[in-house]
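K.L.:
I'd like to go over a predicted model; first the sequence, then the structure.
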Amino acid sequence: MNRAARTTAPPAHEAPLTLPGHPATAPPPDTARATAVLARCRELTRPALVDAVGRLDPWTGRMAAYALGWRDAGGTPDPQGSGGKGLRQALALLSAEAVGATGATALPAAVAVELVHTFSLLHDDIMDGDPLRRRRPAVWRAYGVGPAVLAGDALHALAVQSLAEAPGDRAPAAVRHLSRTLTALVRGQADDLRFEELPWTGPDAAGLAAYRAMAEHKTGALLGCAAALGAELGGAPQATVAELDRAGRHLGVAFQAVDDLLGIWGDPALTGKPVHNDLRQRKKTYPVLAALAGAGPARRELAALLDSDKPLEGATAAHAAALVDEAGGRAATRAEASAQLDSARACLRAVRPDPAAARDLDALVGSLLDRAW
């Protein structure tokens, strides 16, 4: 298993990412700073992202603007639309700043990873049959499956083009990195779909190690790519680029683990999806797999419930969620996410980031464990 799948916290002598003179413990979450960092990065990236989407033909451009939360399905500006928090674009800009470059240097990377993320969501919603995305109809529900697939393909191509046109001599290396990431994303999504066919228990069941590998590819690869591309375009040595890629992959596994918690216990007003949604769809998420890896009556009852043909709706879904919690699934998932964040901090500390960027990265990493979005 590679470093991005490490599940234990770093040794005691490895302090988390902190500035000199700060306590050698993980800092408490600075949610206000993290929110401000994300907002700053979104504001910096938005004009370049708008310019990139403006290259598309009007029809696919309209669907892209809807997917990004800028417009409603009819093409009218939508002040209530949400384009997400912009974590990937923020990682690209902060990584450039961490290696001593300006955030603007990494704008082609920020645009590319945001477009890739958006296209992956379009296709993911189709494959999962999810009707909602960020409290609005998913693109495939708003425009149809065929048009949504086409819009995703357009965003994919636009991402590569945007990065290939980055100024300087590091663009070819950046495009190669993005291409490897796209292959990893497909592998992660394929594993995620394949999990649906595997049994809940027994020798052929999907285990936690397989889950971590899937999450690293499906979610961690693009976060790692975002951090690596910012450093790449910022002119950093390849060892630094690789270390930031590893940091992002750890963040991705942590992010997916927390996402799984939200998929069962999240607030629908914040997640945009019904409570217990992942259980209703019988998704093999980390909390469920961790609960099934244990022992005891709650684990046995949960396994029997998942193996039955009984729909997981209403009170039955709530009971399944309680069984996952009782069998230790929720606690194990938080522990996994926390350990992955510790490993990400160790990677970030190894590159000796610029102090201002270190503070912003500290805030961002610290906000992920208890995020509600």
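P.N.:
Arrived safely, thanks for sending. These numbers were taken from a predicted model, which means no experiment stands behind them.
K.L.:
hey, let's count contacts and neighbours off CA atoms from now on
P.N.:
OK.
K.L.:
which residue is nearest the centroid of the chain?
P.N.:
Against the mean C-alpha coordinate of the chain, by Cα atoms, centre = their mean, the closest residue is T219 at 4.6 Å.
K.L.:
quick one: L198 is in a strand?
P.N.:
No - with DSSP: H, G, I helix; E, B strand; the rest coil as the criterion, L198 is assigned coil and is not in a strand.
K.L.:
burial of it, as a residue count?
P.N.:
If you count neighbours by other Cα atoms under 10 Å, L198 ends up with 13.
K.L.:
Around the closest residue to D267 other than its chain neighbours, count how many other residues there are.
P.N.:
Nearest residue to D267 in three dimensions, chain neighbours excluded: V275, at 6.6 Å (Cα to Cα, 6 or more residues apart in numbering). V275: 21 surrounding residues under other Cα under 10 Å.
K.L.:
got another, please set it beside the one above:
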Amino acid sequence: MSASVTGPATVSGFPRLDWVEELVLPALREAVSALPAAESRVAGYHRGWCDAYGVPVPDRAAGKLVRPALTLLCAAAVGADPGAAVPGAVAVEMVHDFTLLHDDVMDGDALRRHRPASWSVFGTSAAVLTGDALLAAALQALAATPQARAAAAVRELVGALLDLVRGQSVDVANEKALEVPVDEYLAMAEGKTGALLGCACALGGILGGVDGERVDGLREFGRRLGVAFQCVDDVLGIWGSTRRSGKPVGSDLAARKKSFPVVAALAEGGPASRRLRSFYAAPDAEGGPATEVLRRLVEEAGGREAAEREAARQLSQALRALSCARPTAEAYRLLQEVADAVTRRDC
């Protein structure tokens, strides 16, 4: 194995795997620089590599690189050289950025990674086109892998993209729905968030040269972890810190979006739940409640506790699935550390 899969230090609570940055960032920068000039500049700004004029910004952290880390660790988990999975790691990170660029446009969120969101700087057309360019580049990266594995890798990503679109579509539809059952929300989260993490893990196995049951175990590990990630992200979207996360906190409540804590709170049926329901049923009523009031009602109705409990349940299922992939001991330890960090992060 050409890279040492170790990393005792952390960044924002995640294991800091310096070897992941060393393998992935040069390839990711090369892929972004190969985009058309305008889209390359927007993508570089989005990642924090440059300012709005394209001037390089020094000393900005690479970020957690969670998805690329999962891809490389899953390759290591099946006994392969993590370097073989770098195209998959680059592809999933570009797809992740594609989804963020489009999400910010759809949601109207003006802050991303502690900076003005790309659409608010360059305009919505530029942000959408840059997302499209990143998606095309991701598919190109996988298509260029050895022929014996390229077709399976591209099929894996395309399947995840279709699941992602379905999940996002349901999420948008839920904004207008009066009732969103908890199980339907979890199915949506598995598509919207779990699909790409599952793909990241499966690509590690595919590009690492295995198939069948081991890839299935890696994919299921990622999908369950993705649902746990979404539950925690929903909690942070209500009770987190904008200063720490770099994203607007409370905006989902203000927009009456039905994240998991809200869905669970609305289903609880007690006094706080009924009052919350009345506010969600008439979101445009004059003199509506402050975000802090909604936050308190969600917590009183058990929404926060339910989301944290569901995240723990999904994590347990993820680790059981990972065992089915028969991972190496060292890679399993690091994947477990990443999975634990996903459900315990505060930003």
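P.N.:
Cool, got the structure. Fair warning: this is a prediction, and the values are worked out from it, not measured in the lab.
K.L.:
Can you pull the TM-score for these?
P.N.:
For this chain pair, the superposition-based TM-score is 0.93 by TM-score structural alignment, normalised by the length of structure 2; 338 aligned residues with a Cα RMSD of 1.8 Å.
K.L.:
if we can go back for a sec, is it true that the residue nearest to the centre of structure 1 touches A254?
P.N.:
No - T219 of structure 1 lies out of contact with A254 (Cα atoms under 8 Å); the separation is 9.3 Å.
K.L.:
The residue nearest to the centre of structure 1 maps to what in structure 2?
P.N.:
Using TM-score structural alignment, the equivalent of T219 of structure 1 in structure 2 is T193.
K.L.:
Identify the residues contacting its match.
P.N.:
T193 of structure 2 makes contacts with L164, R223, G226, V227, F229, Q230, as judged by Cα atoms under 8 Å, 6 or more residues apart in numbering.
K.L.:
returning to what we had before: and the residue in structure 2 that the residue nearest to D267 of structure 1 lines up against, helix, strand or coil?
P.N.:
Counting by TM-score structural alignment, V275 of structure 1 corresponds to V249 in structure 2. Under three-state DSSP, V249 of structure 2 falls in the coil class.
K.L.:
and V249 of structure 2, how far is that from D234 of structure 2?
P.N.:
As defined by Cα to Cα, to the nearest Å, V249 of structure 2 lies at a distance of 10 Å from D234 of structure 2.
K.L.:
Give the aligned range of stretch 92-104 of structure 1 in structure 2.
P.N.:
Under TM-score structural alignment, the match for stretch 92-104 of structure 1 is residues 71-83.
K.L.:
what's the burial count for the aligned residue in structure 2 for T35 of structure 1?
P.N.:
Using TM-score structural alignment, the partner of T35 of structure 1 in structure 2 is F14. Neighbour count for F14 of structure 2, taken as other Cα under 10 Å: 22.
K.L.:
F14 of structure 2: what's it in contact with?
P.N.:
Taking Cα under 8 Å, 6+ apart, one finds K64, E337, V338, A341, V342, R345 in contact with F14 of structure 2.
K.L.:
Hmm, F229 and the fifth one touching each other?
P.N.:
Yes - in this structure, V342 of structure 2 is within contact of F229 by Cα under 8 Å, at 5.8 Å.
K.L.:
Which one of those two is surrounded by more residues?
P.N.:
Remark: of V342 of structure 2 and F229, F229 carries more neighbours, 26 against 23, as counted by other Cα under 10 Å.
K.L.:
what residue of structure 1 matches up with R41 of structure 2?
P.N.:
So R41 of structure 2 corresponds to R62, using TM-score structural alignment.
K.L.:
now do Q317 of structure 2
P.N.:
Residue pairing (TM-score structural alignment): Q317 of structure 2 is matched to S343 of structure 1.
K.L.:
before we move on, what about A136 of structure 2?
P.N.:
Checking TM-score structural alignment: A136 of structure 2 goes with A157.
K.L.:
how close does the helix or strand hosting its match sit to structure 2?
P.N.:
Element membership for A157 of structure 1 (DSSP states H and E) is helix 145-164. Once superposed with structure 2, the aligned residues differ from helix 145-164 of structure 1 by a mean of 0.6 Å; criterion: mean Cα distance after the TM-score superposition for structure 1.
K.L.:
re the thing from before, can you name the residues that contact the match of V275 of structure 1?
P.N.:
With contact taken as Cα under 8 Å, 6+ apart, V249 of structure 2 is in contact with L236, G237, I238, W239, G240, S241, T242.
K.L.:
if you look at the residues you listed, which of them are in helices?
P.N.:
Among the contacts of V249 of structure 2, the residues falling in helices (DSSP state H) are L236, G237, I238, W239, T242.
K.L.:
Out of the residues you listed, which end up buried?
P.N.:
For those, a neighbour count by 16 or more other Cα atoms under 10 Å gives the buried set as L236, G237, I238, W239, T242.
K.L.:
Give me the neighbour count for the equivalent of L292 of structure 1 over in structure 2.
P.N.:
Under the alignment defined by TM-score structural alignment, L292 of structure 1 corresponds to L266 in structure 2. Counted with other Cα under 10 Å, residues neighbouring L266 of structure 2 total 29.
K.L.:
L266 of structure 2: helix or strand, and which one exactly?
P.N.:
L266 of structure 2 is part of helix 260-268 when elements are defined by DSSP H and E.
K.L.:
In contact with G248 of structure 1, which residues?
P.N.:
Shown in contact with G248 of structure 1 (Cα under 8 Å, 6+ apart): G220, A221, L222, L223, G224, C225, A226, A227, A344.
K.L.:
Tell me who's in contact with the last one.
P.N.:
Okay, so that is A344 of structure 1. Applying Cα under 8 Å, 6+ apart to A344 of structure 1 gives the contacts R246, A247, G248, R249, H250, L251.
K.L.:
Now go through the contacts of G248 of structure 1 and say which are in helices.
P.N.:
A221, L222, L223, G224, C225, A226, A227, A344.
K.L.:
Compare those residues and tell me which is most surrounded.
P.N.:
Counting neighbours by other Cα under 10 Å, A226 comes out on top of these with 35 neighbours.
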